[in-house]
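> Got a predicted structure here, sequence first:
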Amino acid sequence: MAADPATIPGESNRLAYASGRGRWVVAATVLGSAIASIDATVVGIALPAIGREFGSGLATLQWVVTAYTLTLASLLLVGGALGDRYGRRRVFMAGVVWFALASALCGIAADPAILIAARALQGVGAALLTPGSLAILEASFRTEDRGKAIGAWSGLSGVATAIGPFLGGWLVQAVSWRLIFVINLPLAALVVVVAQRHVPESHDPDAAGRIDTAGAGLITAGLVALAYGLIDGPTDGWTSPTVQIVLISAVLLLGGFVVRERRTAAPMLPLKLFGSTQFTATNVVTFVLYGALGGALFLLPIQLQQVSGYTALEAGVSLLPVTALMLALSARSGALAARIGPRLQMSLGPVLVGSGLALFTRVDHAGSYVTEVLPAVLVFGLGLATTVAPLTTTALTAAPARHAGMASAVNNDVARAAGLVAVAVLPAAAGITGSAYLHPAQFSTGFHIACLISAGLCLLSGVLAAATIRNPHEGLAPASPAAQHHMHCSLDAPPEHPKGPEAVG
C-alpha cells in the first residue's frame, strides 16, 4: 500500500510496528542510514588503494576523509531543520539521491581533486538523510511501538556497520576501490522507491522562522579554512603566508559563527545549551576522546595494509570484534549507567580505549593477528562499549527535555569536528608527512607515536570525566523505551537521539 503523502496529523494515524507498512518504513530508514554509515567505515580501508592509483601523498588521503566529515558536521543541524519545515520524507529522499549522485562522481573520479570534491558533496547528502531517518521513525510510529521501531533500526544499523569493512575490503581487493562508492547507487534507488511508496510525510508544525544559512556558511567556511591550514601546514611550512592567512581566517570565521549564534533569534546552534556545566563537560570529554579515535582509526588501516602486509579484506575483517563487542555490551553499559550514574564508565572506559591504542604499538611488519592485533582490538572495543552509551545519555540528560534532540545532535557534531581536527593534526604530530605512508618502516614509527599520543588523549578524557561529570544524587531515571533500544555502533560519532537534531523546543 502506498503512503499517503499528507502529513500525519495525530496519534490515531500513526503506524503499528507489526504492520506491513511499518516494517517498510523501518527498512527504508535502515537502508538510508546504512549507505552513509557503511561509506564512512569502508573509505579508510580503501585509502592505500586510492593513494596507489593516484600516486598521492598523505595530505590527499587526509582530504578524502576530511572533506566528507567537514560538510557533514557543518550541515547536520541544518539538515534536521530542513526536514522539520519542508517534510522529513522529502528531505530524507533528497539526501539519499544527492548522496547517490555524489557516490557516482566518486566512483568515476579521474583525479584526486574530483574525488575530494565528490566526497564533500557526499557529506552534504549525508547531512540531509542522517537526521531524517530517526525523525521519520519518531513521527511515523505510535508511542507504544516507537521503541520497537527504533530498536530494530539500531540493531540493523549495527549489522550494516559490521558488514561495511568486510564488504569494502572485499570490493577493494577483488575489483576496485571505486566499487565501494558505486555500490551505493542500487541501494539508494531501492531506498527511494520504498520511501516513496511506504513512508508517510511528516512536518514539525512548530517549525517557523528562517533557516540559519549565515551560521551554516560561517561554520562551513571556518572548518574548511581550519582543515586546509592544519593539513597543508606540515607540507608548506607553518611560516608560509598562505597557511598563516588561512588559519587566521579560520579563527575569524569560527569566531564570527559564535557571535552570529549569540545574536540571531533562531540560531543553528543554541549556545545556551552550554550554560549547563554537565553538558559542557560532556562535550569536552567527547571532543578529546573522539579526537583520539578519529586520528588513530584514520592511520590504522594504512598500518595494517602498508606495514603488516594485510590485504584490504583482512584489514576490514580485523576490526569486526569492535563492532561485535559494542553490539553485545553497549545496551548493558547504558543500563548500568542508568542505575549508578555515568561517571565511573565515562572515567574508566576511555582508559580502556587508550590501553587498546597503546597495545596497537605492538603491531608491526608481518604482525600476527592473534598475538598482536586481536588483543588491542578487544581492549579497544571493550572500552568503546563501556563508554559510548553513558556518554550519549549524559549529553541528553544534561539539557532540558525539550532540547534533548538538539543536545544529542550537538554532541554528535562535536565528535565529528574532533575527528576532523585529529585527522588533520595527528599525522604531522607523529612525524607522518608527505609520502611517508609509502615507506613501511617510516610510517610504522609514526603510527606507534600516533597511538601513544591518542592513548594519552584517552587518558586525559577519562581524567576530565572523573573530575567534571556528576552522578545525579537520586540516580538516573530509567531510560525511555526509545533510549533503551537506541544504540548505534558507528565509531564515527556518538548516536543521535531519536528525535534527531530537529527536536528543539
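Looks like it arrived, so ask away.
> CA only for contacts and neighbour counts going forward, please
OK.
> I'd guess residue 309 is in a strand, am I close?
No: counting by DSSP: H, G, I helix; E, B strand; the rest coil, residue 309 is located in no strand; its state is coil.
> Where does the residue nearest to it when sequence neighbours are not counted sit: helix, strand or coil?
Nearest non-adjacent residue to residue 309, counting by C-alpha to C-alpha, 6 or more residues apart in numbering: residue 366, 6.2 Å away. Secondary structure state of residue 366, per three-state DSSP, is coil.
> so how far is residue 303 from residue 366?
11 Å (C-alpha to C-alpha, to the nearest Å).
> Run a quick check on residue 399 versus residue 282, I expect a contact.
No: judged on C-alpha atoms under 8 Å, residue 399 makes no contact with residue 282 at a distance of 11.0 Å.
> More neighbours: these two, which one.
Remark: of residue 399 and residue 282, residue 282 carries more neighbours, 26 against 22, as counted by other C-alpha atoms under 10 Å.
> burial count for residue 462?
Other residues near residue 462 number 28, with proximity taken as other C-alpha under 10 Å.
> hang on, it packs against residue 354?
No: the pair residue 462 and residue 354 fails to qualify as a contact (C-alpha under 8 Å) at a distance of 9.4 Å.
> And the strands in the stretch 51-200 of the chain, which stretches?
Counting by DSSP state E, counting those that start in this stretch, the stretch 51-200 of the chain forms no strands at all.
> In this structure, which helix is the longest?
The longest helix of the chain (DSSP state H) is helix 20-54.
> For that helix, list every residue counted as buried.
Neighbour-count burial for helix 20-54, with 16 or more other C-alpha atoms under 10 Å as criterion, is recorded at 21-51.
> go on, stretch 436-444?
Neighbour-count burial for stretch 436-444 flags 436, 437, 438, 440, 442, 443, 444 (criterion: 16+ other C-alpha under 10 Å).
> Widest-spaced pair of the residues you listed?
438 and 444 (10.4 Å; C-alpha to C-alpha).
> before we move on, back to that, which residue of residue 366 and residue 303 possesses the greater neighbour count?
Comparing residue 366 with residue 303 by other C-alpha under 10 Å, the one with more neighbours is residue 303, at 25 against 11.
> how about the more buried one, what does it touch?
364, 443, 444, 447 (C-alpha atoms under 8 Å, 6 or more residues apart in numbering).
> ok, now which ones touch the second one?
With contact taken as C-alpha under 8 Å, 6+ apart, residue 443 is in contact with 303, 307, 432, 436, 437.
> what's the distance between the fourth one and residue 412?
Residue 436 is 32 Å from residue 412, where distance means C-alpha to C-alpha.
> residues in contact with residue 59?
The neighbourhood of residue 59, defined by C-alpha under 8 Å, 6+ apart, consists of 231, 232, 433, 434.
> What is the end-to-end distance of stretch 305-317?
12 Å.
> let me fix that: stretch 297-309
Using C-alpha to C-alpha, one end of stretch 297-309 lies 17 Å from the other.
> try it against this one:
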Amino acid sequence: MAHDPHHASHDEAPAGPVTADGGTADPAGTTRRGHGNPWVVLAAVALGTMMEALDGTVVAVANPVIAVDLDTELTTLQWVTNGYMLAVASFLITAGKIGDRYGHKKVFLIGMAGFAASSALAGLADSIGALIFWRVVQGISGALLAPSGLAVLKSTFPKDKLKIAIGVWSGVSALAMAAGPFIGGVTVDLLGWRWVFYVNVVVCAAALAVGGWAIRATRPEGAGRPFDVPGVLLLTGALFSLVWGIIQVPGHGWGHAYPLGSFAVAVVLGVAFVLREHRTREALLPLSLFRLRTVSTGTTVLLIGGFATFGASFYLALYLQQVHGFGPLRAGLGLLPFTVLFGVGAPTGAVLNQRFGPRVPLTLGLVLIAGALLGLSGMTEDSSYHAMWPFLAPLGVGMGMVAPTAIEMIVSSAPGHLSGVASGLQQTALMLGGVLGTAALGSMISSRVSGVLPGRLADEGVGDPLAGILRGATEVIAQGVVPVPPGTPRMTAEAAARAGHAAFMDGFQMAMLGGTVIVVIGALIALLAPRLETAPADRPGEAVPTTH
C-alpha cells in the first residue's frame, strides 16, 4: 500500500525514529535496540508461522506410534490431523479480520501463547479424545497467529523490501509443511511422539519473547470499522461444514448421508454468506477481491497444490511404514528429498516470478508435480525405495515454486486494511486443499481396495474365515494396514499381508493417477495468471499493491 504521511496508521505508543542499527529511539532520545527492526520482526513472525504450518503435517509419521500408545483405530486417529486442519481452515479468514480490527501484534501474541499452551497439553494427553481436543485448540490458536503475522510484516517493512519479506515468510511456512514428516520422524524416533508437541513450547516461547519486544503496536486501519458478526458466523459455519463433509468421505463414501448432509449445509451457509457480503457495507471478505485474477488464480493454484502435496505425503508415509516396514525416523528420512528440494524450488520460483511474472513458475511447478504423481502411480508393493525417491524430487521442486509465488500474488494484491483477510484466504486455500487431498485420494484408494481385495486374497490362496474378516476391513487396508488376527499361522499371515498390501498399492496407483489429472487442470488454470494487475483503490487515498 502506498505510504500517505497524512493518512497513515499511528503507533499506539509512538516509537520514534529508526536508528542506524535498526532500533528505535523513544521521545527522550534513548535507543531501544531491536524494537521495530524489520528483520528481527521477520524472525519472530517466521518462528510463529513455522510452528503453525509444521503442525499440519508433523504428526503424519507419528500417527502409527500414537495409535499403539493410546490404543486407537486409524479411522479415529485421522482426527489428530483432521481436527487440527478443520479448526485452522474454518477460522483463518475470520482470524485475519480480527487482526485487521483489533491489532495484529496483539492477536499474533495471543495466538502464540494459546499455541504454546495447547501444545503442552496435547503432549500430556492420556487418551485419544484429549489429544484430538487439544489439537483443535492448537488449530484455533494457529489460525489467530498466522494471518496477523503476515499483516505485521506488511506494516513493518518498507515498500521496497516487502516482497523479500513475504517471500521469506511464505517460504518458511510452506517449507515447514513439507518438512513435517521428516521432523516428525526424527523426533518420534529419538524422543517419542509427545515431543512432537513439547518442542512447540520452546519455539513459541522464543517467538513470544522476540515478537513482544520487536513488533511495534500500531493502530490498525480498520480499527474504527464495524465488525461483520453475521458474516463471521456464516463463513465459519460454511467452511466447517465443508471440511467436515470432506473428512467424512473416506469412512462413508461420497454418497453417504453424513458427507452429503454436511455439503448441503455448507452450500446453504455459503449462499447466505455471499448474499450477506453483497448487502453489507463492511464485508468480512469483500467478494470484489476475487475479480482480481491474481487473487482468484493464486487461490485456486494453492488449493490444488495443497491437494497434491498433503495427499501424496500422507499416503507415502503410510506406504513406507506399513508396506515396507520403515520406522518413523527411516520414513522421515525417506521423504527427505521432497523436503530438501522444496528449498531449491522456492528461490528458483522467486527468480522466475521476478523475471517473467507468476505464470511461468506456477505452470512449471504444477507440471513438475503432475509428472511426480504420474511416476509414483507406477509403484507396486514390491517396488524398492529407489523406485520412489526420484519422483520426490520434482514433487518438492514443483511445490517450492508454486506455494511462495501464489501466496505473494494474493497478499500483494489486497488493500492494506485487508492484509489479514488476504493472508487468511491464502492459508485457507492451502489447508482446504490438504484436507480435500487426503480425503479424496483416500476415497479413491478405499474404492479400489474394495474392488480388488477379493481377487488378491484368492490369488494368494487366503480362504475363509480369514478372507471374510479382511474383506470387512477394507477401510483399514486402505491405510496400508492388514489386520491379521493373532494366532494365524505364519504362512497364512504372510499371504494375507501380501494380498492386502497389493490391494493397497492398486488403490495408491489409482489415487496418484487421479491426482495427476487434477494437477494438470491446475496447470492450465495457472496459464491464466496475469503478469501485472492493479486493483482499483477502494478508499480515498489508498493505492493497492500490484503483483508482477
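Great, that's in hand. Note that the coordinates shown come from a computational prediction; the quantities given were computed from them, not determined experimentally.
> who's in contact with residue 90 of the second structure?
Taking C-alpha under 8 Å, 6+ apart as the criterion, residue 90 of the second structure is in contact with 235, 236, 237, 239, 240, 243, 428.
> Show me the two of those that sit farthest apart.
Maximum pairwise distance in the contacts of residue 90 of the second structure, criterion C-alpha to C-alpha, is 13.9 Å, between 237 and 428.
> The two - which one has more neighbours?
residue 428 (24 against 19).
> corresponding residue for that one in the first structure?
Under the alignment (TM-score structural alignment), residue 428 of the second structure maps onto residue 413 of the first structure.
> neighbours around the closest residue to its match other than its chain neighbours, how many?
The shortest distance from residue 413 of the first structure to any non-neighbouring residue, by C-alpha to C-alpha, 6+ apart, is to residue 73 (5.3 Å). Using other C-alpha under 10 Å, residue 73 of the first structure has 26 other residues around it.
> Can you name the residues in contact with stretch 420-430 of the first structure?
62, 66, 69-70, 227, 230-231, 234, 291-292, 294-295, 298-299, 433, 446-447, 449-450, 453.
> what's the average distance of stretch 248-257 of the first structure to the second structure?
Compared with the second structure after the fit, stretch 248-257 of the first structure shows a mean deviation of 2.2 Å (mean C-alpha distance after the TM-score superposition for the first structure).
> Which positions in that stretch come out as buried?
Within stretch 248-257 of the first structure, the residues scored as buried using 16+ other C-alpha under 10 Å are 249, 250, 253, 254, 256, 257.
> What residues in the second structure pair up with that stretch?
Against the second structure, stretch 248-257 of the first structure falls on residues 264-273 (TM-score structural alignment).
> Mind naming the longest helix for the second structure?
Longest helix in the second structure, counting by DSSP H: helix 419-459.
> how close does residue 271 of the first structure get to residue 157 of the first structure?
Counting by C-alpha to C-alpha - residue 271 of the first structure and residue 157 of the first structure are separated by 31 Å.
> Find the nearest non-adjacent residue to the residue nearest to the spatial centre of the second structure, please.
The residue lying closest to the centre of the second structure (C-alpha atoms, centre = their mean) is residue 431, at 4.0 Å. Computed as C-alpha to C-alpha, 6+ apart, the closest residue to residue 431 of the second structure that is not its neighbour in sequence is residue 89, at 5.7 Å.
> what residue of the first structure matches up with the one you found?
In the first structure, residue 89 of the second structure lines up with residue 73, judged by TM-score structural alignment.
> Which of residue 271 and residue 157 of the first structure has more residues huddled nearby?
The neighbour count for residue 271 of the first structure versus residue 157, taken as other C-alpha under 10 Å, is higher for residue 157 (25 against 11).
> My read is that the more buried one contacts residue 30, right?
Yes: with contact defined as C-alpha under 8 Å, residue 157 of the first structure counts as touching residue 30 (6.0 Å).
> returning to what we had before: can you pick the most crowded of the contacts of residue 59 of the first structure?
Going by other C-alpha under 10 Å, residue 231 tops those with 26 neighbours.
> contacting residues around the equivalent of that residue over in the second structure?
If you follow residue 231 of the first structure across to the second structure using TM-score structural alignment, you land on residue 247. Contact partners of residue 247 of the second structure, counting by C-alpha under 8 Å, 6+ apart, are 82, 435, 436, 439.
> same deal with residue 508 of the second structure?
Neighbouring residues of residue 508 of the second structure by C-alpha under 8 Å, 6+ apart: 315, 377, 444, 445.
> burial count for residue 386 of the first structure?
Residue 386 of the first structure sits with 29 neighbouring residues when counted by other C-alpha under 10 Å.
> I misspoke; the intended subject was residue 126 of the second structure.
Number of residues near residue 126 of the second structure (other C-alpha under 10 Å) recorded here: 12.
> That one and residue 70 touch, don't they?
Yes: using C-alpha under 8 Å, residue 126 of the second structure is in contact with residue 70, at 7.1 Å.
> now, among the contacts of residue 59 of the first structure, which is nearest to residue 171 of the first structure?
Using C-alpha to C-alpha, residue 434 comes nearest to residue 171 of the first structure of the contacts of residue 59 of the first structure, at 27.0 Å.
> For the aligned residue in the second structure for the closest one, which residues are in contact?
Aligning on TM-score structural alignment places residue 434 of the first structure opposite residue 475 in the second structure. Residue 475 of the second structure sits next to 250, 251, 446 when contact means C-alpha under 8 Å, 6+ apart.
> Which residue, neighbours along the chain excluded, lies closest to the aligned partner of residue 459 of the first structure in the second structure?
Counting by TM-score structural alignment, residue 459 of the first structure corresponds to residue 520 in the second structure. Among residues not flanking residue 520 of the second structure along the chain, residue 370 sits closest, at 6.2 Å (C-alpha to C-alpha, 6+ apart).
> Count the residues that sit near the one you found.
What residue 370 of the second structure shows, counting by other C-alpha under 10 Å, is a neighbour count of 27.
> Which helix or strand contains it?
Element membership for residue 370 of the second structure (DSSP states H and E) is helix 359-376.
> Check which element follows that helix along the chain.
Going down the chain from helix 359-376 of the second structure, the next helix or strand is helix 389-413, by DSSP H and E.
> Packing partners of that following helix?
Packing partners of helix 389-413 of the second structure (3 or more C-alpha pairs under 8 Å, 6 or more residues apart in numbering; DSSP states H and E): helix 159-191, helix 293-318, helix 336-356, helix 359-376, helix 419-459.
> Make JSON lines out of the ones you listed and add distance to residue 531 of the second structure.
Formatted as JSON lines, those follow (distance: least, C-alpha to C-alpha, whole Å):
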{"stretch": "helix 159-191", "distance to residue 531 of the second structure": "15"}
{"stretch": "helix 293-318", "distance to residue 531 of the second structure": "9"}
{"stretch": "helix 336-356", "distance to residue 531 of the second structure": "7"}
{"stretch": "helix 359-376", "distance to residue 531 of the second structure": "7"}
{"stretch": "helix 419-459", "distance to residue 531 of the second structure": "19"}
